[in-house]
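Student: Quick one: sequence and predicted model below, then my questions.
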Amino acid sequence: MICLKTLPEKGTSGYHGKCLERLFGDKEVDLDLPENRKDLVSKMPKQTKGFSISGVQMKCQMAIEDKKLKLVDHNGQFIMKPSPEEYANVAENEHATLTLMDRIGFDVPPCGLLRLQDDHLVFIIRRYDRDFETGMKAHQEDAMQALGITNEDASNKYTSASYEEVLKMVIKEAGMAVAMELLLRLVFSYAVGNDDHHLKNISFYHDPMFRLTPCYDVLASSLYSSASENPMALPFFEDREALPSYYGNMGNGFYAGSDFIELGVRAGLLEAAVRKRISQLLRKVARLAPAAIHDSYMPDEMKEKYVNLVRQRLTFLDVLDYTNPKPTREGSR
């Protein structure tokens, strides 16, 4: 329930020892959480000090105390999120998506699933904004803060800047390599139907240099909506009324690969490099996504929808035939 790979022996807890050590720092950690989902959610509001509830997805902090994983109200080492009642299996969805990102080679914090007494699965991820051993906080800021945008209105994270403006800021502060990495994260989000890649889901470290933080809050959110009017959270261009040149030719409210190339070039990246890196990413998604999705803990019907969504998006993103990749269980980079 961490790496999504087969367990070598029967009667195990659902985890490899090495996976437990990677996520929790101790393969002997006690994960026997007594709460069922109802009890857990009833306790969570008391344990969310310092965190806001984003939409309908609740979050809480957890820490290891005396080799046991517990809910805490401060100095948490982990963030835990159950699936909202309105959106089933979000936890399994986010776990599968971030596992895929990790296999592709993106920077992803260790994460996994926990099973409650009632067999409900919840998502858990190690906090990247503090040192796991010492608890020291690492200074970070999201794209809104980096651009000097106030958070007075919750809708600002969707309306107050474009991807082009964020990429230009990153080029100025950190250079083209970091901006290219962010562009690839945006392409990946589109490929897996993550339509919520807004300004507060893009964050940066400052010390010792300006750079992206690890990936977080990435899932196939469009599986819960039939709308295709907003396949990405932000407008592409600084002129927020403008659409990518190829977008109007799609005729279906989706983007094409050339739209992301245009975005990168307008921001200041080199076209040849953008084309090459996007093509490499798409090949990895096509090769690795089927296994990550099929081996996940999502229901079979959701798995099928997810695979079909990725195949459709890969078709939009590139003219090459990525629509029928051979399934693979490869989990390495």
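Tutor: Okay, I see it. The shown structure was predicted, so the numbers you read here are calculated from the model rather than taken from an experiment.

Student: can we go C-alpha only for contacts and neighbour counts from here?
Tutor: Noted.

Student: Where do the strands of the stretch 51-200 of the chain begin and end?
Tutor: Taking DSSP state E, counting those that start in this stretch to define them, one finds strands in the stretch 51-200 of the chain at 60-65, 68-72, 78-82, 111-115, 121-126, 140-142.

Student: Quick one: closest of the ones you listed to Gly17.
Tutor: strand 111-115 (13.1 Å; Cα to Cα).

Student: how about the closest one: buried residues?
Tutor: Across strand 111-115, burial judged by 16 or more other Cα atoms under 10 Å covers Cys111, Gly112, Leu113, Leu114, Arg115.

Student: Considering those, which is situated nearest to Arg283?
Tutor: Arg283 lies nearest to Cys111 out of those, by Cα to Cα, at 24.3 Å.

Student: Please work out how many residues are found near the residue nearest to that closest one when sequence neighbours are not counted.
Tutor: Residue nearest to Cys111 in three dimensions, not counting chain neighbours: Ile125, with 4.1 Å by Cα to Cα, 6 or more residues apart in numbering. Residues near Ile125, counting by other Cα atoms under 10 Å, number 23.

Student: go on, Asp239?
Tutor: Neighbours around Asp239, by other Cα under 10 Å: 12.

Student: Then Glu164?
Tutor: Applying other Cα under 10 Å, we find 24 residues neighbouring Glu164.

Student: cool, the one 5 residues further on as well?
Tutor: Other residues within reach of Met169, judged by other Cα under 10 Å, total 17.

Student: Next, the buried residues of the lengthiest helix in the chain.
Tutor: Longest helix of the chain, by residue count under DSSP state H: helix 271-294. For helix 271-294, the neighbour count (16+ other Cα under 10 Å) marks 274-275, 278-279, 281-294 as buried.

Student: I'd like the distance between Ala138 and Arg130.
Tutor: Going from Ala138 to Arg130 by Cα to Cα, to the nearest Å gives 5 Å.

Student: and His139, what does it touch?
Tutor: Asp129, Tyr205, His206, Asp207 (Cα atoms under 8 Å, 6 or more residues apart in numbering).

Student: hmm, 10 Å instead?
Tutor: Neighbouring residues of His139 by Cα atoms under 10 Å, 6 or more residues apart in numbering: Asp129, Arg130, Phe204, Tyr205, His206, Asp207.

Student: Pasting the second one now:
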Amino acid sequence: MTYDRCLATLKAISGREAASGYSQRALKQVFGTSKVTFPLSYDRQEFFSKSVEYSKGISISGVQEKLSLRLDRASNELVVTRNNGEYILKPSPEAFPNAAENEHAAMLASQKIGIETALCTLVPFKTGELAYLTRRFDRLESGDKRPQEDLLQIGGLPPKAKYDVSYEKAGELVDQATGGKRAVKLDLFRRVLFAYAIGNNDLHTKNLSLQRAVESSSRFYDKLTPNYDVLFVQAFDNTKEGQFMACDLLTDPETGEEEFTEPYQEYGFYTGYDFLELGRRYGLPERAVIRAIRNQVDSQGDMIELIQSSYMPEEMKREAEVIVVGRCRAISTGIDR
């Protein structure tokens, strides 16, 4: 089988690269070497057999199994491992066909917009079916765990509460955990905005994590981890009727319940007015918030081009494109001031 677009970057390839599916540069970026053997030595069915033996990981709505892999430098093959895994492999679950292609495109869109994003690629099983693979960022070269926690852990909350923390409250947790680093709150703002712009309504507090620099002796965290678990969720047939976002945007200070702005009550969906209000509650300069919103809107063409060059099926591409166009129109409302 040959490919006309790199399975890692989605950029056009030809010749020997088309036969392998990867540009040499992309392989070096993801794996640190261009000597990686593909396809994988097992198929989807064998993956699930290995998954039962090696792991119990889940992702999309608790239905996506995954395996930890490392690159065997002797054989140049990606092999399953219990310890010191360098990569995570996820095939598309039965309930979400083409989730691998969807997540890969959404992650590249995150990277395209300027958000630090985990390195990822598509990889073929021996049958040719594509699976999603991402490079781990929670381990040091020594194999030790990098100092990091998700916002649920930082807030001392149980896993079942991952949808209960509003994005406004998430900003407060980030503020406390970073010692008030404004750049980190702006990064959080951009990720929440991006999730809305692409229809990723599964950005909950376990998908937002903070890291401490290895050399740091401070008790405060330094940054958000690279973006991960990003999908065009509402482009799936069985999620189109879902809510706009995983968590409430704003919280009423008196009742603790979800709070809606007057423009939201008028339009019935989030607009630039709502994100301006979120930025204000984060304590961010209005000009920085408007710049972030305009950057997202101005990147609409790049998002659509990336969607069209992805390996998602045509109907999913159309759904993702419609979402991006509509959401960019929505968030542009109210920022021309």
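Tutor: That came through fine. Model, not experiment: these values are computed from the prediction.

Student: Could you get me the TM-score between them?
Tutor: Here the superposed chains carry a TM-score of 0.88, computed using TM-score structural alignment, normalised by the length of the first structure; 311 aligned residues with a Cα RMSD of 1.9 Å.

Student: Same list (the strands of the stretch 51-200 of the first structure) but as JSON lines, adding distance to Thr99 of the first structure.
Tutor: Below are these laid out as JSON lines (distance: least, Cα to Cα, whole Å):
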{"stretch": "strand 60-65", "distance to Thr99 of the first structure": "21"}
{"stretch": "strand 68-72", "distance to Thr99 of the first structure": "22"}
{"stretch": "strand 78-82", "distance to Thr99 of the first structure": "16"}
{"stretch": "strand 111-115", "distance to Thr99 of the first structure": "8"}
{"stretch": "strand 121-126", "distance to Thr99 of the first structure": "11"}
{"stretch": "strand 140-142", "distance to Thr99 of the first structure": "23"}
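
Student: Asn230 of the first structure reaches Asp195, doesn't it?
Tutor: Yes - under the criterion of Cα atoms under 10 Å, Asn230 of the first structure makes contact with Asp195 at 7.1 Å.

Student: For the residue nearest to Cys111 of the first structure, what is the corresponding residue in the second structure?
Tutor: When the second structure is aligned by TM-score structural alignment, Ile125 of the first structure is paired with Thr134.

Student: picking up where we left off before, which of Ala138 and Arg130 of the first structure has more residues huddled nearby?
Tutor: When neighbours are counted by other Cα under 10 Å, Ala138 of the first structure and Arg130 differ, and Arg130 comes out ahead with 18 against 13.

Student: ok, the more buried one to Leu98 of the first structure distance?
Tutor: 20 Å.

Student: circling back: out of the contacts of His139 of the first structure, which are buried?
Tutor: Asp129, Arg130, Phe204, Tyr205.

Student: Turn the residues you listed into JSON lines, columns for distance to Ser13 of the first structure.
Tutor: Output for these, formatted as JSON lines (distance: Cα to Cα, whole Å):
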{"residue": "Asp129", "distance to Ser13 of the first structure": "29"}
{"residue": "Arg130", "distance to Ser13 of the first structure": "28"}
{"residue": "Phe204", "distance to Ser13 of the first structure": "36"}
{"residue": "Tyr205", "distance to Ser13 of the first structure": "36"}
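
Student: and of those residues, the nearest to Gly25 of the first structure?
Tutor: Nearest to Gly25 of the first structure among these is Arg130, at 14.5 Å by Cα to Cα.

Student: quick one, what contacts the nearest residue to that closest one once chain neighbours are set aside?
Tutor: Sequence neighbours aside, Lys137 is the residue nearest to Arg130 of the first structure in space, at 4.1 Å (criterion: Cα to Cα, 6+ apart). Going by Cα under 10 Å, 6+ apart, Lys137 of the first structure touches Asn75, Arg127, Tyr128, Asp129, Arg130, Asp131.

Student: any chance of these in a markdown table, plus distance to His120 of the first structure?
Tutor: A markdown table is the format used below for the contacts of Lys137 of the first structure (distance: Cα to Cα, whole Å):
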| residue | distance to His120 of the first structure |
| --- | --- |
| Asn75 | 25 |
| Arg127 | 22 |
| Tyr128 | 25 |
| Asp129 | 27 |
| Arg130 | 28 |
| Asp131 | 29 |
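
Student: returning to what we had before: how far off centre is the longest helix of the first structure?
Tutor: 16 Å (Cα atoms, centre = their mean, to the nearest Å).

Student: helices or strands next to the helix or strand following that helix in the packing?
Tutor: Per DSSP states H and E, the first helix or strand lying C-terminal to helix 271-294 of the first structure is helix 300-317. Counting contacts by 3 or more Cα pairs under 10 Å, 6 or more residues apart in numbering; DSSP states H and E, helix 300-317 of the first structure packs against helix 90-104, helix 176-191, helix 257-267, helix 271-294.

Student: What residue in the first structure is paired with Ile113 of the second structure?
Tutor: With TM-score structural alignment as the criterion, Ile113 of the second structure pairs with Ile104.

Student: This completes my enquiry, with thanks.
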